[in-house]
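*Asks:* Quick one, what's the 3D model for this:
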Amino acid sequence: MSGFRVAPGTLRLALVCGLVPVLLAPLFPPAVLLVPVAFGVAVWFNRDPSRTPTATDGYLSPADGRVSVVREEEHAGETRVRVAVFMNVTDVHVNRMPAPATVESVTHEPGKHLPAFTKESDRNERVRFDCGAFEVTLIAGAVARRIHPWVDGGAELERGQRFAHISFGSRADVLFPPEVSLADVVVERGEKVRAGESVLVA
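*Replies:* I've put the predicted structure just below:
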């Protein structure tokens, strides 16, 4: 466990998870045996391992998971490329900046909590990080109902730097600058990627 790191706020969440079996103990005494299990699972789900970007240019994945969307779309009168990464409950849920950027704004948009791997998740609650040339959007899923931004507008971030956290899985999208085409995307749908290390666009 040397060097093991968890996302901020995780220990409080783990304590709450560990308290649930204690509250159930009067009705079902063996539940108290689940205290260390509940605590350990909550900590593991919110682990925050170190990452070192291997690329010095292009755009890195903002999340651990599998690529779920690679498409062109119209955005403010321009054709833009979007790549989305679906985070399963077993993936690391700390998000990292795809490229060096100054965050111009952080905007929360309320919405539904549908499964993040479906097309209907386009209507889900989200937080947008406008980084000028590109945009990162974190989308809540059926289980992940809280997105935790760690930066505000004006923050200057390096490639691969942590900027947010979503507990228990969700989706992270990158909307690339207009000059990026589908031919520049070096990943495919279904491909496994790692936040801050895997290159999405070269």
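*Asks:* For the rest of this, base every contact and every neighbour count on C-alpha atoms.
*Replies:* OK.
*Asks:* Could you pick out the longest helix of this protein?
*Replies:* With residue count as the measure and DSSP state H as the assignment, the chain has helix 10-24 as its longest helix.
*Asks:* Run through the neighbouring helices and strands of that helix.
*Replies:* Here helix 10-24 touches helix 35-45, going by 3 or more C-alpha pairs under 8 Å, 6 or more residues apart in numbering; DSSP states H and E.
*Asks:* Identify the residues contacting the helix it packs on?
*Replies:* Taking C-alpha atoms under 8 Å, 6 or more residues apart in numbering as the criterion, the residues outside helix 35-45 that touch it are 6, 10-11, 13-15, 17-22, 89-93, 167-168.
*Asks:* tell me which residues in the longest helix of the chain are buried?
*Replies:* 10, 13-15, 17-22 (16 or more other C-alpha atoms under 10 Å).
*Asks:* Kindly report the same for stretch 42-61.
*Replies:* Residues of stretch 42-61 classed as buried by neighbour count (16+ other C-alpha under 10 Å): 42-48, 53, 55, 59-61.
*Asks:* Let's have those residues in CSV, adding distance to Ala116.
*Replies:* As requested, the buried residues of stretch 42-61 are arranged in CSV below (distance: C-alpha to C-alpha, whole Å):
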residue, distance to Ala116
Ala42, 20
Val43, 22
Trp44, 21
Phe45, 17
Asn46, 18
Arg47, 21
Asp48, 21
Pro53, 26
Ala55, 28
Tyr59, 22
Leu60, 20
Ser61, 17
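*Asks:* Please generate a structure for the following sequence too, so the two can be compared:
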Amino acid sequence: MTIHKEGHSLLISLLIILGVLNAPLYYYIPQFGIWHGIALTVSVIFYLLILQFFRNPNRTIPQGENLVIAPADGKVVVIEETEENEYFKDKRIQISIFMSPLNVHLSRNPISGVLKYFKYHPGKFLVAWHPKSSTDNERTTLVTENSNGVQVLFRQIAGALARRIRWYVDEGDQVNQGEEFGFIKFGSRIDVFLPLDSKINVTLEQKTRGGETIIAELPQ
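*Replies:* Down below sits the predicted model:
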């Protein structure tokens, strides 16, 4: 397991800040020894929580042209037929995965193929499980088409704490299943929109592992 590049500068800055905050306790008020230990313990726990947020674990990625892989670690909070109004403008099956601040937050390609559509939308920062977060929050929309001509739309959605969405792909790119295409900082959600005749392999409240869990199978 490695630390994701999005966390490098933040983790270094945080380490310096915590060091600056703790040092005066030891040098200028040594009589409060017990509080030194408490402050140091709180600082270490806080730093480790931030550190684990940026972890980048190795994953064994299943391969299959018709397989749809979970784009993120988290919990399935929505499985429903819905109208997708931005790109397809028809009915699709929506699967939504909510990421808590304790989950890995890098975003992975659910299928391999050509990125046919990409758009960034500025917006609000409603809590990620809010029904309108999919259409009102800051978000990106991506559509990948596999070699069979089947298209899957997936959307990074910022949450109340997630104030920065990153992406590393452009329209026209060839993308590979399970590889990272972006990152969302501090709590968020990813929606996936599939053809109606897809086979769904997950259930509500099920936990997913990005790049490993097969959430659906596309029609052949």
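*Asks:* Once they're superposed, tell me the TM-score.
*Replies:* Comparison of the two superposed chains (TM-score structural alignment, normalised by the length of the first structure) gives a TM-score of 0.86, and 196 aligned residues with a C-alpha RMSD of 2.2 Å.
*Asks:* With the second structure overlaid, report how far the longest helix of the first structure is off on average.
*Replies:* Per the superposition on the second structure, helix 10-24 of the first structure and its aligned residues are separated by 2.3 Å on average (mean C-alpha distance after the TM-score superposition for the first structure).
*Asks:* If I take that helix and helix 35-45, what angle do their directions form?
*Replies:* For helix 10-24 of the first structure and helix 35-45, the angle between their directions (axes from the mean of the first three to the mean of the last three C-alpha atoms, to 10 degrees) works out to 150 degrees.
*Asks:* middle-most residue in the second structure, spatially?
*Replies:* His105 (4.0 Å; C-alpha atoms, centre = their mean).
*Asks:* From Leu115 of the second structure, how far off is that one?
*Replies:* Here His105 of the second structure is placed at a distance of 21 Å from Leu115 of the second structure (C-alpha to C-alpha, to the nearest Å).
*Asks:* which residues touch the counterpart of the residue nearest to the centre of the second structure in the first structure?
*Replies:* In the first structure, the residue matched to His105 of the second structure (TM-score structural alignment) is His93. When the contact criterion is C-alpha under 8 Å, 6+ apart, the partners of His93 of the first structure are 45-48, 63-64, 87, 165-169.
*Asks:* let's see it at 6 Å
*Replies:* For His93 of the first structure, the contacting residues are 165-166, taking C-alpha atoms under 6 Å, 6 or more residues apart in numbering as the criterion.
*Asks:* what's the answer for Pro110 of the second structure, then?
*Replies:* If a contact means C-alpha under 6 Å, 6+ apart, then Pro110 of the second structure has 68-71, 177 as its contacts.
*Asks:* Select from these every entry located in strands.
*Replies:* 68-69 (DSSP state E).
*Asks:* In TSV: the contacts of Pro110 of the second structure, plus distance to Phe46 of the second structure.
*Replies:* Converted to TSV, the contacts of Pro110 of the second structure look like this (distance: C-alpha to C-alpha, whole Å):
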residue	distance to Phe46 of the second structure
Val68	35
Ile69	32
Ala70	29
Pro71	27
Gln177	34
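*Asks:* Of the contacts of Pro110 of the second structure, which is the nearest to Ile95 of the second structure?
*Replies:* Nearest to Ile95 of the second structure among the contacts of Pro110 of the second structure, counting by C-alpha to C-alpha, is Ala70 at 9.6 Å.
*Asks:* That closest one against Thr213, yeah?
*Replies:* Yes: with the criterion set as C-alpha atoms under 6 Å, Ala70 of the second structure and Thr213 qualify as a contacting pair; they are 5.4 Å apart.
*Asks:* For the counterpart of Val175 of the second structure in the first structure, list the residues it contacts.
*Replies:* Applying TM-score structural alignment, one finds that Val175 of the second structure aligns to Leu157 in the first structure. Leu157 of the first structure is in contact with 100-101, counting by C-alpha under 6 Å, 6+ apart.
*Asks:* separation between Leu157 of the first structure and Ala76 of the first structure?
*Replies:* Looking at Leu157 of the first structure against Ala76 of the first structure, where the rule is C-alpha to C-alpha, the gap reads 25 Å.
*Asks:* returning to what we had before: hmm, who's touching the longest helix of the first structure?
*Replies:* Contact with helix 10-24 of the first structure is made by 31-32, 35, 38-39, 42-43, as judged by C-alpha under 6 Å, 6+ apart.
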